[in-house]
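[1] test case, fold it:
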Amino acid sequence: MRGKPRSTLLVPVLLLILLPFSLPSAGAAAAADGKPVVTLSKSQAGTGGSITVSGSGWRSRTLLMLLVCGQATPARGVVGGTNSCANADGRAVTTDAEGRFSRALPVTEPPVPCPCVVHVATATGAKAQADAMFQVAGHPVEPLPAQTGGGRLSVLTDTRLDGSGSLLTWFGAPPSRTLAFTVGNVGTAAVKDPVFQVGTAHGVFAPQWDDRQWHGTLGPGEKARVELPVELTAGAHGDYTVSLKYGGKVLAEQPWGVGRPWGVTLFWILLCLVVPAAVFRVGLAVVDRVRPRHAARRPARATRPARAPRRGRRRGTAAPPPRPAPPTPNTTLPWFSPETGPGGPAGRLSAPHEDHPTSPTSPTTPGRKGST
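    A predicted model of the protein is given here:
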């Protein structure tokens, strides 16, 4: 029997060589499905080292957070939420125009035991996340908490924040809303009085969780409308994210834009204007009270003679002549008599006779001439 041609034998060999390159990997398959992918340069490293985290299939120009988290697997996610991650040593990265990124991440022990993952999630916009298995060398490993069988709650649709601000919120009162959503029991047992966790996060910070209990019973396949109160601190403003978690799993997230309390700003502006004005007025009052008061020396006003009342006169008539001033009384010194005074008759060299024509006491008659 003749041997087979060499070309026939080379075909299977080439197929075996090219087969690993032709099979799509898990990351490539996830990228083909439109899901984000995360790959690590190392699957294990010790504390103090660093690894390179790469990703693809993300939205372009999106801010991502990279964290090392414990008690997590890619299948179940991070059981305890971001509270199980090393948040202080996380890193942020922005994807390029094609949705790719590459960033160095320091290796830090998470606050809970492993199994651990490198958790990558969007910080803003629509929610998207991906996990990659990672082992922190020297960190304890414990099995994940068993999933409780029976009832399982899931948020269906129509998650929103109801409510609006008030005048008090404009002046710095705590903003409050109501987180309303429809929840359904997709398990096989009833769920009675479930306790949800509502978290509020400002920007890229980790959310602060508060327990909210809903009173009621949900049987298998049933759904109900749930409303939970949400409240921020006084004076809060900016972009917030309200998250809903049940059973260690985040069920929904809702953005919340809180306006700035401009009433507080107006109050401080008025305070800066009123307080200096009040201090200035008080200072003027103090200076006016403290300064010495001297009696003003004013010259005595000369007494003016009383004016005679004006008599009414008709138009065209001449005004009456002014009255003569009253004669000034002749005051004489006490040691002179009217007859012996310097201006009296006894003081003259020669006293005129009454019949003398030049006597000042005798009236001058017209037509009569005196002797010279």
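[2] make it CA atoms for all contacts and neighbour counts henceforth
    Fine.
[3] which ones are touching Thr39?
    Listed by C-alpha atoms under 8 Å, 6 or more residues apart in numbering, the contact set of Thr39 reads 27, 53-55, 132.
[4] could you redo the last one with a cut-off of 7 Å?
    Contacts for Thr39 (C-alpha atoms under 7 Å, 6 or more residues apart in numbering) come out as 53-55, 132.
[5] any idea how far Gly80 is from Thr200?
    As defined by C-alpha to C-alpha, to the nearest Å, Gly80 lies at a distance of 16 Å from Thr200.
[6] from the contacts of Thr39, which single one is nearest Glu222?
    Of all the contacts of Thr39, Ala132 has the smallest distance to Glu222: 34.8 Å, by C-alpha to C-alpha.
[7] CSV for the contacts of Thr39, including distance to Pro338?
    Shown next, in CSV, are the contacts of Thr39 (distance: C-alpha to C-alpha, whole Å):
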residue, distance to Pro338
Val53, 137
Ser54, 139
Gly55, 138
Ala132, 142
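[8] report the buried members of these.
    53, 55, 132 (16 or more other C-alpha atoms under 10 Å).
[9] another one to check against the first:
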Amino acid sequence: MKIEPARWLRAFGSWGAALAFLLALLPALVLAPATGAAAAGKPGATLSQQQAGKGGDITVKGAGWRPDALLMLLICGQATPARGVIGGTNACANSEGRAVTTDSKGGFSKKLPVAEPPKPCPCVVHIATVTGEQAATDVVFKVAGHPVAALPKPPPGGRLAVLSDARLEGSSGVLTWFGAPPGRTIVFTVGNLGSTPVKDPLFSLGTSHGVFAPQWEDRQWHGTVAPGKKAQIRLDAELSAGAHGDYQVAVKYAGKVLVEQPWGVGRPWGVTFFWLLLCVVVPAAVFRIGMAVVDKIRPRSARGTAGGAGRRRNALLPGPTVRRPAFRRPERAASPPGDGPHPSTTTVLPWFTPDTAPSEKYPSEKYPSENHPAEKHPTTKGNS
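    Have a look, this model is predicted:
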């Protein structure tokens, strides 16, 4: 059989095209399971029962969550997977909620008691992370015997959606270091996906700390977002005085959480320094005041210098009194007239016999001297 070259080339070209097509399709076939696995990695959960009454329990199993993550399980009313929990955690049976930690593969299994939420059904089992990166999912569940009501209608107007990641702007000042309330501004961009403009939308701003539910406050943004347009939203958030630790700031619109942003607040070390300083200054001041009071009320004789106190103490003590003898300069006796010089004679008294020397005014008969001869007195003998 003879094969023409042109025909052979056409056949080879057909087989080459088929081979090239298979080679191009091979990566897609290889990556398909990986894509399915990635899709399966999205956080999800299943329920052991789709309906149960109050007092029973169901088993919630999850997969695709972050490993070693703390999750919160709640039964909530007025909620659907499409619209989420419209009333927030206020529409959930919080007292009957349960917490569970995922394993190293991101899976979990936990029994959840069935309770009636404060809002009517439709109801869901709401699973959400407590800390770290936020993730949540809702599984339809019916509480037997619980009333059912229609969901509230969304607000008239357009439909806002977040177009950019939220961020916190601002910084703490010196007063925050001493316990002043820290504040930030959360900034994000929204777009109007509806057909009518949105004028002065009302947002709900909530801050939460740890495992506590956020406290929501209404914040109205003044402006109009036209259909197909976008706008930047800026809302001010402020914490209480002395707040510190890890916080979460969330913004909700029409019952749906739009953005969530973590906020780490440093400890106000100025307050700690103030209390330490107060613990040192107050005792020192009390000690000084106490010493001043003691010095004021103690006896007057106890105050003064040590020398003065010693002299007063000696003056009060009884004891013998010693009198020092008086010193008298000795007098020089007059010398009698004569031819030559005569040695001067002085009366020297012992130091222990004061005031006993004979004087010229009252001569002594018992102790005559040459300067003061004794006067002769007539006697009865030999006198005629």
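[10] got the buried ones among the contacts of Thr39 of the first structure as JSON lines, with secondary structure and distance to Gly238 of the first structure columns?
    Listed next are these as JSON lines, based on DSSP: H, G, I helix; E, B strand; the rest coil; distance: C-alpha to C-alpha, whole Å:
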{"residue": "Val53", "secondary structure": "strand", "distance to Gly238 of the first structure": "31"}
{"residue": "Gly55", "secondary structure": "strand", "distance to Gly238 of the first structure": "30"}
{"residue": "Ala132", "secondary structure": "strand", "distance to Gly238 of the first structure": "32"}
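[11] aligned to Ala136 of the second structure, what sits in the first structure?
    Matched across to the first structure, Ala136 of the second structure falls on Gln129, judged by TM-score structural alignment.
[12] verify the stated contact: that match with Ala121.
    Yes: look at Gln129 of the first structure against Ala121 with C-alpha atoms under 7 Å: they come within range, at 4.1 Å.
[13] grab the nearest non-local neighbour of whichever residue in the second structure pairs up with Ala173 of the first structure.
    Under the alignment (TM-score structural alignment), Ala173 of the first structure pairs with Ala180 in the second structure. Nearest non-adjacent residue to Ala180 of the second structure, counting by C-alpha to C-alpha, 6 or more residues apart in numbering: Ala241, 5.1 Å away.
[14] which of the buried ones among the contacts of Thr39 of the first structure lies closest to Arg76 of the first structure?
    Taking C-alpha to C-alpha as the measure, Arg76 of the first structure sits nearest to Ala132 out of those, at 11.8 Å.
[15] surely the closest one and Val120 touch.
    No: judged on C-alpha under 7 Å, Ala132 of the first structure makes no contact with Val120 at a distance of 8.6 Å.
[16] distance of the residue nearest to Ala180 of the second structure from Pro182 of the second structure?
    7 Å.
[17] quick one, which of the two is more surrounded?
    Pro182 (22 against 13; other C-alpha atoms under 10 Å).
[18] ok, that one - contacts?
    So Pro182 of the second structure contacts 172, 176, 238-239 (C-alpha under 7 Å, 6+ apart).
[19] run the last query once more with 8 Å
    With contact set as C-alpha under 8 Å, 6+ apart, Pro182 of the second structure has these partners: 172, 176, 238-241, 243, 265.
[20] next: Thr122 of the first structure.
    Thr122 of the first structure is in contact with 62-65, 128-129, counting by C-alpha under 8 Å, 6+ apart.
[21] please repeat the previous calculation with a cut-off of 6 Å.
    64, 128 (C-alpha atoms under 6 Å, 6 or more residues apart in numbering).
[22] likewise Leu168 of the second structure?
    185-186.
[23] let's go with 7 Å and repeat that
    184-187.
[24] what span of the first structure lines up against stretch 111-126 of the second structure?
    Mapped onto the first structure using TM-score structural alignment, stretch 111-126 of the second structure spans residues 104-119.
[25] actually stretch 280-296 of the second structure, sorry about that
    Under TM-score structural alignment, the match for stretch 280-296 of the second structure is residues 273-289.
[26] go through that stretch and flag the buried ones.
    So for stretch 273-289 of the first structure, nothing qualifies as buried (16+ other C-alpha under 10 Å).
[27] mean shift between it and the second structure?
    Stretch 273-289 of the first structure, aligned to the second structure and superposed, deviates on average by 0.9 Å (mean C-alpha distance after the TM-score superposition for the first structure).
[28] and that stretch, how far out from the chain's middle?
    Centroid separation between stretch 273-289 of the first structure and its chain, computed with C-alpha atoms, centre = their mean, to the nearest Å, is 31 Å.
[29] swap in stretch 65-83 of the second structure?
    Relative to its parent chain, stretch 65-83 of the second structure has a centroid offset of 33 Å by C-alpha atoms, centre = their mean.
[30] start to end distance for it?
    In terms of C-alpha to C-alpha, the two terminal residues of stretch 65-83 of the second structure are separated by 21 Å.
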